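Asker: give me a 3D structure for the following:
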Amino acid sequence: HESVVEVQGTWPLGADSRFVFRKNFAKYELFKSNGSLFPEVMVSGCLEANKSMAHSELIQNFLNSGSCPEVQGFLHLREAGRKVWKRFYFSLRRSGLYYSTKGTSKDPWHLQYFADLTESNIYYVTQGKKLYGAPTEFGFCIKPCKARSGTKGLKLLCSEDEQSRACWMAAFRLFKYGMQLYRNYQQAQARLSQPPWIGPTPLRSVSDNALVAMDFSGCTGRVLENPGEALTAALEEAQAWRKKTTHRYSLPAACQSSPLSA
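Answerer: Okay, here's the model as predicted:
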């Protein structure tokens, strides 16, 4: 959902940068398999606040409203400027991403603000162990939008397994583009359920919108501004065409013999 032009505009002149596009078949998986994508242990805070609702129902309500559930869990964080990784308990809330300075405590005085996701982009990290000494290969990073190039301001994290990373990445997508994602999903479902013989409604072109009524009965054509006059001219033209057609079909064929004798 990033603007390609805006991303390209951040590249320095002469940089060896390029776009790589790939088909994402699981793009809307979060709306189809939300129960497995958001395990109970990672949304326990929401479940505690809504004890009367089942896990699947709670997640579906969040998705239908285009909002993101509060997600929490352990992540490994690489310290800035060092190759040391430390394990912290993170919480994603409406105001941003936080980590706890005291175990799994979610008390406000133990939560340290970590990143403003509305002003950042999130990316997958490949070869994290080799390049950054990460504890696992399930890494991702948070990069501020204002960071034009390089690794300045880059925050490197990794999760314990692929399931938890998928949960965090899905939560980040919902946090940033929740309602737009849901609308795109609804439109995709509507296209799939549409009968194949019903095509899309043709769009009127600019030239169609610029068409005007003309009268060619005189020596030169003229534009008809009055709608009533335009209708009268159209009816007269239709009547003239009918007369020409009737006259053409009433003429005897070339091979037809005349009843008159010489």
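
Asker: going forward, measure contacts and count neighbours with C-alpha atoms only.
Answerer: Fine.

Asker: which stretches of this structure form helices?
Answerer: Applying DSSP state H to the chain gives helices spanning 4-9, 29-32, 34-37, 44-49, 55-64, 128-132, 162-193, 206-209, 227-250.

Asker: and the second one, which residues are buried?
Answerer: Yep, that's helix 29-32 we're talking about. L30, F31 (16 or more other Cα atoms under 10 Å).

Asker: cool, the fifth one as well?
Answerer: Using 16+ other Cα under 10 Å as the test for burial, helix 55-64 gives H55, L58, I59, Q60, L63.

Asker: what does it rub up against?
Answerer: F31, N34, G35, F38, E40, L47, N50, C68, P69, G178, Y182 (Cα atoms under 8 Å, 6 or more residues apart in numbering).

Asker: what's the closest non-adjacent residue to the fourth one?
Answerer: For F38, ignoring the flanking residues on the chain, the nearest one in space by Cα to Cα, 6 or more residues apart in numbering is C167 at 5.7 Å.

Asker: likewise for the first one?
Answerer: Once its chain neighbours are removed from consideration, F31 has its nearest residue in L63; the separation is 6.9 Å (Cα to Cα, 6+ apart).

Asker: nearest spatial neighbour of A115, skipping sequence neighbours?
Answerer: A115's closest residue in space is L97 (Cα to Cα, 6+ apart), at 5.3 Å.

Asker: and D161, how far from S67?
Answerer: 25 Å (Cα to Cα, to the nearest Å).

Asker: right, I mislabeled it, should have said K86
Answerer: Applying Cα to Cα to K86 and S67 gives a distance of 30 Å.

Asker: give me the more crowded residue out of these two.
Answerer: Neighbours were counted for K86 and for S67 using other Cα atoms under 10 Å; S67 has more, 19 against 11.

Asker: now the more buried one. Nearest residue, chain neighbours left out?
Answerer: In this structure, S67 finds its nearest non-sequential neighbour in G178, 5.5 Å apart by Cα to Cα, 6+ apart.

Asker: ok, now which ones touch the one you found?
Answerer: Contact partners of G178, counting by Cα under 8 Å, 6+ apart, are L63, G66, S67, C68.

Asker: count the neighbours of the second one for me.
Answerer: In other words, G66. Neighbours around G66, by other Cα under 10 Å: 18.

Asker: please give the structure of this sequence too, so both can be compared:
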Amino acid sequence: MIIAYLLFVLNDILYHPYFTLLTLTPVIYFQEDVEAQIKSDKIKLALEKLKEAKVKKLVVKVVMNDGSSKTLMVDERQTVRDVLDNLFEKTHCDCNVDWSLSETNPELQLERGFEDHENLVDPLSAWTRDSENKVLFQERTEKYEVFKNPQNFYLWKKDKKTLKDMKDRDKELLVEENFCGPSIIVPDLEGVLYLREDNKKSWKPRLFLLRASGIYYVPKGKSKTRDLVCFVQFDNVNVYYGKEYKNKYKAPTDFCFVLKHPQIQKESQYIKYLCCDDSWMMTLWVTGIRIAKYGKSLYENYKTSMAKAQLTSAWNNRSTTTTSTPSTSSTITNASGKANGYAPQPPEEPVANIGIEPPPPPPLPPAQILPPHPTVKRSPSPNATTKKLPSLPIKYPPSQATIFNLPAPPLFLPPPPDSDFPLPPPPPDPAFCPVTNRVPKPAPPPRQLYMGADVPAPPPPPPPSFTPTSSVIKTAPLPPKRTTPMQAAPPGGGDFMSELARAMAKKRANQ
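Answerer: Now for the predicted structure:
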């Protein structure tokens, strides 16, 4: 009774509405959490798509040295270094530090190499829609020449022989002294440059000095230590190489460089034109301006480029060593071979070796293996020795004949056996057949089957006069062709097949 009462109470509790609500509440909360998480993921995905849609992207056509071009998709998050790495993969070039991206302005006849840390989209966005500007992928030796030979830029006043004989360790110390300190040291450049006045074709010489903040010049009749005038600052300008300014602007020489804002794409009074006496002086000033403008970023770009070049060079050397190993071994083999370059091939050995004698020597050429004449007779005696044919080369997997050292099959059928060989018995006497007046049909000629090199083919059937022995098993002959009409059945009844069965049973009983 107590157990029945407890079961009744438990059933009442379980089916109570309040208990059912408590049981379903965690399930409802769990579903709400899942829906909230799904909604949050959708919001994050939508925000990421919006953020990606706001990223400025450009389709850039890059012109190679050979005149061909590559088309790339570039966004504002990519630097020039990223674009260079992409081009390295597409062009399979050597990835040295001299490769750079450059922009050309045919209208102003300017050219400038992009720095590796720059965002490529920013300067390209300043181009006008009808602009003929191009992006070039080319090697520029002056890009990082300051880190390869820093003495030419920081000790340029010394004689050339002293600069040329400087050791590598001294070059490294000079780079560390000027680029690895708390501040970058700008080369101390000063000299006479030709300045093109505003909207004029006249060029006037002035004494210019390079400082970390910009370029300064000395007015006429003033001292270069006190009365310096700021010519231009490097905050909002880039340095460009001028092309053929001697013809266009009547410059004293063709070695000109220009300072202008990147947004200026046409003739303007805010463009500064300077002309040098020679190419080396122009390289000194352009490199010095780059060092003053970009500072330590220039050195970081060089180290990144060197790491990329060394990694690519190590990978190429490893691939070359791997591919050259087979050619070296083949050269040694050919040197030890014959004069015509083919090494003698060793004879092939059988795969399976069960402790028996090795196979016979290699086979003769195909021209020497000829079938014997049909009139040649072979001794049927099993004790007689037979001549073994040369075995053919053994291939994998080995055949059964190879495993048991049997000779390979010949390329021709053996001749018929000798007449002294015991022949199988002829068919039994047709007298046992109850049907009379039948002419036995001659047996068809036997087919010559392949029985191996030492086993002769079965002989043709002997004449009917041969008496079989008791040890020979009699075989039934083929049914003879009917020559007489079918006789009527005997009075006792039955047909031909039943009488034939009784005759055969009687014949077996007599034996």
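
Asker: overall similarity of the pair, as a TM-score.
Answerer: Once superposed, chain against chain, the TM-score is 0.62 (TM-score structural alignment, normalised by the length of the first structure); 186 aligned residues with a Cα RMSD of 2.9 Å.

Asker: if we can go back for a sec, map the residue nearest to A115 of the first structure across to the second structure for me.
Answerer: Mapped onto the second structure by TM-score structural alignment, L97 of the first structure lines up with I215.

Asker: and its match, what does it touch?
Answerer: Counting by Cα under 8 Å, 6+ apart, I215 of the second structure touches F208, L209, C230, F231, V232, Q233.

Asker: now the residues you listed: which count as buried?
Answerer: F208, L209, V232, Q233.

Asker: show me those that map onto strands.
Answerer: Counted as lying in strands by DSSP state E, out of these, are F208, L209, V232, Q233.

Asker: still on that earlier bit, quick one: the counterpart of the residue nearest to F31 of the first structure in the second structure and N238 of the second structure, what's the gap?
Answerer: With TM-score structural alignment defining the correspondence, L63 of the first structure maps onto F179 in the second structure. To N238 of the second structure, F179 of the second structure is 21 Å away according to Cα to Cα.

Asker: ditto for L7 of the second structure
Answerer: From L7 of the second structure to N238 of the second structure the distance is 92 Å (Cα to Cα).

Asker: comparing these two, which residue is more hemmed in?
Answerer: N238 (16 against 12).

Asker: can you find the partner of that one in the first structure?
Answerer: In the first structure, N238 of the second structure lands on N121 (TM-score structural alignment).

Asker: got a list of what that match touches?
Answerer: Here N121 of the first structure is in contact with I142, K143, P144, C145 (criterion: Cα under 8 Å, 6+ apart).

Asker: picking that back up, map the residue nearest to F38 of the first structure onto the second structure.
Answerer: By TM-score structural alignment, C167 of the first structure lines up with L284.

Asker: tell me how many other residues surround that match.
Answerer: L284 of the second structure: 18 neighbours (other Cα under 10 Å).

Asker: check the gap between it and T225 of the second structure for me.
Answerer: Between L284 of the second structure and T225 of the second structure the distance is 22 Å, computed by Cα to Cα.

Asker: kindly report the same for P187 of the second structure.
Answerer: P187 of the second structure is 17 Å from T225 of the second structure, by Cα to Cα.

Asker: compare the two (neighbour count), which wins?
Answerer: P187 (22 against 7).

Asker: pull the number of nearby residues for the nearest residue to that one once chain neighbours are set aside.
Answerer: The shortest distance from P187 of the second structure to any non-neighbouring residue, by Cα to Cα, 6+ apart, is to Y154 (5.2 Å). For Y154 of the second structure, the neighbour count with other Cα under 10 Å is 20.

Asker: and if you look at L156 of the first structure?
Answerer: Around L156 of the first structure there are 23 residues (other Cα under 10 Å).

Asker: ok, the one 10 residues further on next?
Answerer: Using other Cα under 10 Å, A166 of the first structure is surrounded by 17 other residues.

Asker: before we move on, what about F19 of the second structure?
Answerer: As a burial measure, F19 of the second structure scores 11 neighbours (other Cα under 10 Å).

Asker: is it true that V84 of the first structure touches Y132?
Answerer: No. Counting by Cα atoms under 8 Å, V84 of the first structure does not reach Y132; the two are 9.4 Å apart.

Asker: who's more crowded, these two?
Answerer: Remark: of V84 of the first structure and Y132, Y132 carries more neighbours, 16 against 13, as counted by other Cα under 10 Å.

Asker: can you tell me what that one aligns to in the second structure?
Answerer: Under the alignment (TM-score structural alignment), Y132 of the first structure maps onto Y249.

Asker: T331 of the second structure sits in which helix or strand?
Answerer: helix 296-335 (DSSP states H and E).

Asker: could you point out which element follows that helix?
Answerer: Once the chain leaves helix 296-335 of the second structure, the next helix or strand it forms, by DSSP H and E, is helix 400-403.

Asker: buried residues, that next one. List them.
Answerer: T402.

Asker: which bit of the first structure covers that helix?
Answerer: Using TM-score structural alignment, helix 400-403 of the second structure pairs with nothing in the first structure.

Asker: after that helix comes which helix or strand?
Answerer: Following helix 400-403 of the second structure toward the C-terminus (DSSP H and E): helix 496-510.

Asker: which element follows the helix or strand that contains T25 of the second structure toward the C-terminus?
Answerer: Using DSSP H and E, T25 of the second structure sits in helix 17-54. Sequence-wise, the next helix or strand downstream of helix 17-54 of the second structure (DSSP H and E) is strand 57-63.

Asker: equivalent range in the first structure for that next one?
Answerer: Using TM-score structural alignment, there is no partner range for strand 57-63 of the second structure in the first structure.
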